[in-house]
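Participant: Let me see the structure of the following:
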Amino acid sequence: MTRNSKSTRIGKTSRRGRRHPLATIALVTIGLLSTGGAYALFSSTASAETSSVNTQASVDEGKKLFSSNCATCHGLNLQGVDNVGPSLYGVGAASVSFQVGTGRMPLANQGPQAEKKAVQFTEEQVSSLALYVASLSPGPAIPSAEYLGANGNASTGAELFRVNCAMCHNVAGAGGALTQGKWAPALAGVLPVHIYEAMVTGPQSMPVFNDTNLTPTQKADIITYLKYLDKNPSPGGFDLGAVGPVSEGLFIWIFGLGAIVAVTIWIAAKAN
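Facilitator: Next up, the predicted model:
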């Protein structure tokens, strides 16, 4: 065998055994992707398990709170108690969040309707109560934060509010009297989440506005309108409670006619 043929074979062998320059980069990339995928899978699984554990812990806490504060009127299994408290089947987390989160529940005393008062539980406790009730009997859920930012269309919300709500709550949300000693509460300063929850659960004498009556976007527009009223007081000065002709007529009756009577007496006295 000649020297040239040996050199040719050695050159071919060395070229076949030489690693491609991109092979190292490819191996590192594959390793990183595999490690990252495994870590992401492990993290998501661990997060799901942690979330499940936390949720169950909240439900257990809610059960304790319910047994101590609510079961006397609503029953241990949400079945209600005759002539004391209604059943909670199907009310969902939204109703619990509204009633307990506004202080209406636990009920202070029997009356035409539950009155708003100081909240007796923390936000975490209210959430636990809502989760527990929803775990036994699902219903309307607590609304998503995307509908609670008061960043919708205030003009559309004002129109929807006038058509659906103003007959009870007044066009300015000042509230008003209803029949049998009941009333529609004022809406100034009410949290957006509670406004939304009231629409989907229909507390007291309020009708239920489900997503067929008012879409979530329309509910968000109504919230936007009410929050606009909170930030923009009456441009006409003193609004006399924003309850319309009742207070305005009373003002005219007392001060207007009073002024006329006073002037008449003054003229008569001066003539004498």
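Participant: From now on I want contacts and neighbour counts done on CA atoms only, so please keep to that.
Facilitator: Noted.
Participant: What about residue 74, how many residues nearby?
Facilitator: 20 (other CA atoms under 10 Å).
Participant: ugh, wrong one, I meant residue 216
Facilitator: Look at residue 216: counted by other CA under 10 Å, it has 20 neighbours.
Participant: Just confirm residue 93 contacts residue 139, I think it does.
Facilitator: Yes. The pair residue 93 and residue 139 passes the contact test of CA atoms under 8 Å, sitting 6.7 Å apart.
Participant: Which of the two has more residues huddled nearby?
Facilitator: Neighbour comparison, residue 93 and residue 139: the larger count goes to residue 93, with 27 against 19 (by other CA under 10 Å).
Participant: separation between the more buried one and residue 140?
Facilitator: Distance, residue 93 to residue 140, using CA to CA, to the nearest Å: 6 Å.
Participant: and if you look at residue 112?
Facilitator: From residue 112 to residue 140 the distance is 25 Å (CA to CA).
Participant: okay, these two: which has more neighbours?
Facilitator: For residue 112 versus residue 140, neighbours defined as other CA under 10 Å are more numerous around residue 140 (17 against 13).
Participant: so the more buried one sits right up against residue 96, yeah?
Facilitator: No. If you go by CA under 8 Å, residue 140 and residue 96 don't touch, sitting 9.9 Å apart.
Participant: Can you name the next helix or strand after the longest helix along the chain?
Facilitator: Of all the segments of type helix in the chain, defined by DSSP state H, the longest one is helix 23-69. Reading on from helix 23-69 to the C-terminus, the next helix or strand found by DSSP states H and E is helix 71-74.
Participant: Please give the structure of this sequence too, so both can be compared:
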Amino acid sequence: MTSPHRSGGLLARMRRRRAVPRSKARRRIASATRLLAALVLAGGLYTAFAPAISAEDAPLSPAAMEGKELFDNSCITCHGSGGEGIQGRGPSLVGVGAASVEFQVGTGRMPLGSQSAQAIEKPPVFNEEQTRQIAQYVQELGGGPDLPEGTDLRSGGDVAVGGEIFRLNCSQCHAFGGGGGALSSGKFAPRLSDTTDRVIWAAMLSGPQNMPVFGDNQLTPDEKRDVIAYIQDTLKENDPGGFNLGRLGPTTEGLAVFVVGMTALIFTALWIAGKS
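Facilitator: I've put the predicted structure just below:
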């Protein structure tokens, strides 16, 4: 016979053992509830502050609609239906902005003619209005650097200040006279003699190929106007000294002086010797 005292102790121990798993289960349920509440809160905050619709679903402006039609006919093969890019063919255009499109398409570098060290400037496929439309479409896809309105972007620029900025930041590649120059791996810096204000501004904003990006944090809009004023009002002037030798700098000038000058001196010396 089991005593009532022992029976009561056994029942108490069994109840405690049952209570332990129940307590663990409650804690697990509470942890899962808190985690679910945190996820719901995070999702709610994202929904509240994130854009309500994606860029592809956003309504496009009339200019962007025209640009989308041009894009779908000429650019979709390499850059994808939504500008997301295709691996091995073309990079994503989401976030590059209208500035990049105006530079690449406006100078004929795009559509790309052939795979080479860098895109070569050639006659544009699209006219100025079509280029602006494609640029507007890409701008509305994902934002990015955009250009000011108008074609005269150097008005009010300080030529002297622009010259200092150009010599400090640009002359290493484009040469002091803006004649361009060779870079590594078959690349080169182009001449600046036939560029427009918008192309120069777009190049500074987008940093094509080997060129660094000069955003508004690096060069303010006023400084960009100064640089463009220097390029357009000084580097494009007629050369008062005569033939500019490509404006490639002192190397070609020194070589020309040596070859021409020394040849003239040698023939002069021979002529004098023959006469005497």
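Participant: Tell me the helices and strands packed up against the longest helix of the first structure.
Facilitator: On a contact count with 3 or more CA pairs under 8 Å, 6 or more residues apart in numbering; DSSP states H and E, helix 23-69 of the first structure meets helix 123-136.
Participant: Give the aligned range of the helix it packs on in the second structure.
Facilitator: Aligned using TM-score structural alignment, helix 123-136 of the first structure spans residues 128-141 in the second structure.
Participant: Alignment lookup: residue 80 of the second structure to the first structure.
Facilitator: Checking TM-score structural alignment: residue 80 of the second structure goes with residue 75.
Participant: measure that match to residue 86 of the first structure for me?
Facilitator: 9 Å.
Participant: Those two: who's more crowded?
Facilitator: Higher neighbour count among residue 75 of the first structure and residue 86: residue 75, with 19 against 14, using other CA under 10 Å.
Participant: How about that one, nearest residue that isn't a chain neighbour?
Facilitator: Take residue 75 of the first structure and drop its neighbours on the chain: the residue closest to it by CA to CA, 6 or more residues apart in numbering is residue 81, 6.0 Å away.
Participant: where do the strands sit along the stretch 101-250 of the first structure?
Facilitator: 176-177, 183-184 (DSSP state E, counting those that start in this stretch).
Participant: Ok, which of those comes nearest residue 257 of the first structure?
Facilitator: Of all these, strand 176-177 sits nearest to residue 257 of the first structure, with 26.3 Å by CA to CA.
Participant: Give the aligned range of that closest one in the second structure.
Facilitator: Residues 181-182 of the second structure are where strand 176-177 of the first structure lands, counting by TM-score structural alignment.
Participant: Geometrically speaking, which residue is the centre of the second structure?
Facilitator: Geometric centre of the second structure, nearest residue: residue 206, 3.4 Å, by CA atoms, centre = their mean.
Participant: That one: what's it in contact with?
Facilitator: By CA atoms under 8 Å, 6 or more residues apart in numbering, residue 206 of the second structure lies in contact with 96, 99-100, 145, 213-215.
Participant: biggest separation within these, which pair?
Facilitator: Using CA to CA, those span at most 13.9 Å, a distance reached by 96 and 214.
Participant: which position in the first structure aligns with the residue nearest to the centre of the second structure?
Facilitator: Using TM-score structural alignment, residue 206 of the second structure sits opposite residue 201 in the first structure.
Participant: Against residue 262 of the first structure, how distant is its match?
Facilitator: Counting by CA to CA - residue 201 of the first structure and residue 262 of the first structure are separated by 53 Å.
Participant: and what of residue 45 of the first structure?
Facilitator: Taking CA to CA, one finds residue 45 of the first structure at 82 Å from residue 262 of the first structure.
Participant: on that earlier part again, adding distance to residue 54 of the first structure and mean neighbour count, write the strands of the stretch 101-250 of the first structure out as JSON lines.
Facilitator: What follows is these, written out as JSON lines (distance: least, CA to CA, whole Å; neighbours: other CA atoms under 10 Å):
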{"stretch": "strand 176-177", "distance to residue 54 of the first structure": "42", "mean neighbour count": "14"}
{"stretch": "strand 183-184", "distance to residue 54 of the first structure": "38", "mean neighbour count": "19"}
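Participant: among the ones you listed, which is nearest residue 17 of the first structure?
Facilitator: Of these, the one closest to residue 17 of the first structure (CA to CA) turns out to be strand 183-184, at 86.5 Å.
Participant: Test my guess that residue 229 of the second structure contacts residue 157.
Facilitator: Yes. The pair formed by residue 229 of the second structure and residue 157 meets the contact definition of CA under 8 Å, at 5.5 Å.
Participant: Looking at the two, which is more packed in?
Facilitator: Set residue 229 of the second structure next to residue 157 and count neighbours by other CA under 10 Å: residue 229 wins out with 25 against 19.
Participant: mind listing what the more buried one touches?
Facilitator: 154-155, 157-159, 162.
Participant: can you rerun that using 10 Å?
Facilitator: 152-163, 197, 223, 235 (CA atoms under 10 Å, 6 or more residues apart in numbering).
Participant: And for residue 213 of the second structure?
Facilitator: Neighbours of residue 213 of the second structure in contact, by CA under 10 Å, 6+ apart: 202-207, 219.
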